[in-house]
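# Based on what follows, work out the 3D shape:
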Amino acid sequence: MEINDIKELIELIKETDITEIHYEKDGLKITLKRESTAAAAATAASVAIAQVPDAGELANEAREKEDDNYLTIKSPIVGTFYRSATPAAPPLVELGDSVRKGQALCIVEAMKLMNEIESEVNGTIVKIFHENGTAVEYGEPLFQINPL
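Below you'll find the model as predicted:
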C-alpha cells in the first residue's frame, strides 16, 4: 500500500458518514477512525458546560443567602392549601401583610379536617408559595416571613 492509497482512505472517511475503516493485507494493518460530528459536538459541549459555572446554581446560592434572613413556614401535613376559611371569604393574609405570632395564615385540609397554619413570629409576609386549592406535601414551604 502506498501513501497515496492511505490519503485516499482518509478522504473517503471525510467525505462520507463512515467513522472507521480497517484495512489488512499481506501483514499490513491500518485502522482509521473519525469521531462522528454529533459525538464531537457533544464532547465539545460537555467540556464547555463543565468550564462555565451553572447560572441556576449561582442564582440558587444567592436566593438561599437572601432566604436565610426570612423564616419559612412549612406544611406540617400533606393536604390541600387554602388561603381563606371559606370559598367566599377573603384570604387570611396577603403578600406584604404584617402578621402576629399565632395568627392564622392559611388552612391545610387533610382527610376532611381543616388545620389552621399559624405564624411562628411577628413579621411581614414576603412570599406565598402556593395558589388557593393546590396540593401541598409534608415539609413543603407555604410562606416566607421577614421577622421583626
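# only C-alpha atoms for contact and neighbour calcs from this point on.
Noted.
# hang on, isn't Y23 packed against K33?
No - using CA atoms under 8 Å, Y23 makes no contact with K33, being 11.6 Å away.
# where's the spatially most central residue of the chain, which helix or strand?
The residue lying closest to the centre of the chain (CA atoms, centre = their mean) is G56, at 7.8 Å. Assigned by DSSP states H and E, G56 belongs to helix 55-67.
# What's the first helix or strand after that helix?
strand 71-74.
# Can you name every helix or strand that that following strand contacts?
Contacts defined by 3 or more CA pairs under 8 Å, 6 or more residues apart in numbering; DSSP states H and E place strand 71-74 against strand 141-147.
# Against which helices or strands is the strand it packs on packed?
Judged by 3+ CA pairs under 8 Å, 6+ apart, the packing partners of strand 141-147 are strand 71-74, strand 123-128.
# Dump those strands into TSV; add distance to T37 and mean neighbour count as well.
Listed next are those as TSV, based on distance: least, CA to CA, whole Å; neighbours: other CA atoms under 10 Å:
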stretch	distance to T37	mean neighbour count
strand 71-74	49	19
strand 123-128	47	19
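# can you redo those as JSON lines with distance to E64?
Formatted as JSON lines, the helices and strands packed on strand 141-147 follow (distance: least, CA to CA, whole Å):
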{"stretch": "strand 71-74", "distance to E64": "12"}
{"stretch": "strand 123-128", "distance to E64": "14"}
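# Please provide the structure for the following sequence as well, for comparison with the first:
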Amino acid sequence: MPLETVRQVVELLVESGVGEITVRRGELEVSVKAKGEAAPVVQPAFQRSEAPAAPETPDSGPEWEGLHVVRSPIVGTFYRAPAPGEEPYVEVGDRVSAGQTLCIVEAMKLMNEIPSEVAGVVREILVEDTSGVQYDQPLFVIEPEE
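Below is the predicted model:
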C-alpha cells in the first residue's frame, strides 16, 4: 500500500474523530488507532486476513435471558460523561428511565446521546470510557422493570 494512502487514512482518522480505522487490500491490512490526544499510531499487519471470529454478545446466553442490551447505533468513541471531569451519566446499579441518556458516542465531531430504550437497572457497562465502539456493539446491560 503506498505511503500516501496510509497518510490519507491517518488524516481521515484525525478529521473524523473516530477511534480506529482499518483498511484492507488483498492480504495487506493497515490499522490506525487514535491514542488520547497524541498523534495516531499506524500499525501495518502483514498477515493473511481470516474471517474474524464472531464476538460473543451478552444477549446470547441463558445468563442474559430477560435482560436488555443497549447497542451502539454508530461507529465512534464512547464517553460515559457529558464532559471530561464530570460525573458519568450512569453507574452499575443505577435505575434508569426510558429515554434517559446513558452515554455519548462521538462520530465525526458530533456528540450523539445514546438513550435507554427501557426503564430498569443498569447491570453492566461493557465498554471502557473513551474507547472506540463499532456499529451494533453492546454497550450496556439493563434489567428491565416489570
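# Could you get me the TM-score between them?
Once superposed, the chains reach a TM-score of 0.58 (TM-score structural alignment, normalised by the length of the second structure), with 88 aligned residues with a CA RMSD of 1.7 Å.
# what's the helix or strand for the equivalent of G99 of the second structure over in the first structure?
Aligning on TM-score structural alignment places G99 of the second structure opposite G102 in the first structure. Using DSSP H and E, G102 of the first structure is not contained in any helix or strand.
# remind me, longest helix of the first structure?
As assigned by DSSP state H, the longest helix anywhere in the first structure is helix 37-51.
# what's that one aligned against in the second structure?
Using TM-score structural alignment, helix 37-51 of the first structure pairs with nothing in the second structure.
# My guess is the match of G99 of the second structure contacts G123. True?
No - using CA under 8 Å, G102 of the first structure is not in contact with G123; the gap is 11.4 Å.
# Can you find the partner of G123 of the first structure in the second structure?
By TM-score structural alignment, G123 of the first structure lines up with G120.
# how close does that match get to R80 of the second structure?
Here G120 of the second structure is placed at a distance of 18 Å from R80 of the second structure (CA to CA, to the nearest Å).
# What's the local residue count around the counterpart of G139 of the first structure in the second structure?
Here G139 of the first structure is matched to D136 in the second structure, going by TM-score structural alignment. By other CA atoms under 10 Å, the residues close to D136 of the second structure number 12.
# hang on, the earlier thing: what about the match of G99 of the second structure, how many residues nearby?
Neighbours around G102 of the first structure, by other CA under 10 Å: 12.
# From V105 of the second structure, how far out is the residue mapped onto A85 of the first structure from the second structure?
Counting by TM-score structural alignment, A85 of the first structure lines up with P82 in the second structure. Distance, P82 of the second structure to V105 of the second structure, using CA to CA: 10 Å.
# got it, and P62 of the second structure?
Counting by CA to CA, the separation of P62 of the second structure from V105 of the second structure is 29 Å.
# And these two? Which one has more around it.
Higher neighbour count among P62 of the second structure and V105: V105, with 24 against 8, using other CA under 10 Å.
# Quickly note the distance from the more buried one to W64 of the second structure.
V105 of the second structure sits 24 Å away from W64 of the second structure, going by CA to CA.
# Check L28 of the second structure too.
38 Å.
# Quick one: residues contacting the match of G139 of the first structure.
Taking CA atoms under 8 Å, 6 or more residues apart in numbering, we find D136 of the second structure in contact with R71, S72, P73, I74.
# and those residues as TSV, adding distance to I125 of the second structure?
Formatted as TSV, the contacts of D136 of the second structure follow (distance: CA to CA, whole Å):
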residue	distance to I125 of the second structure
R71	11
S72	12
P73	16
I74	17
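# Which of those are retained in the first structure?
Compared against the first structure with both residues aligned by TM-score structural alignment, their matches' CA atoms under 8 Å, the contacts of D136 of the second structure retain R71, S72, P73, I74.
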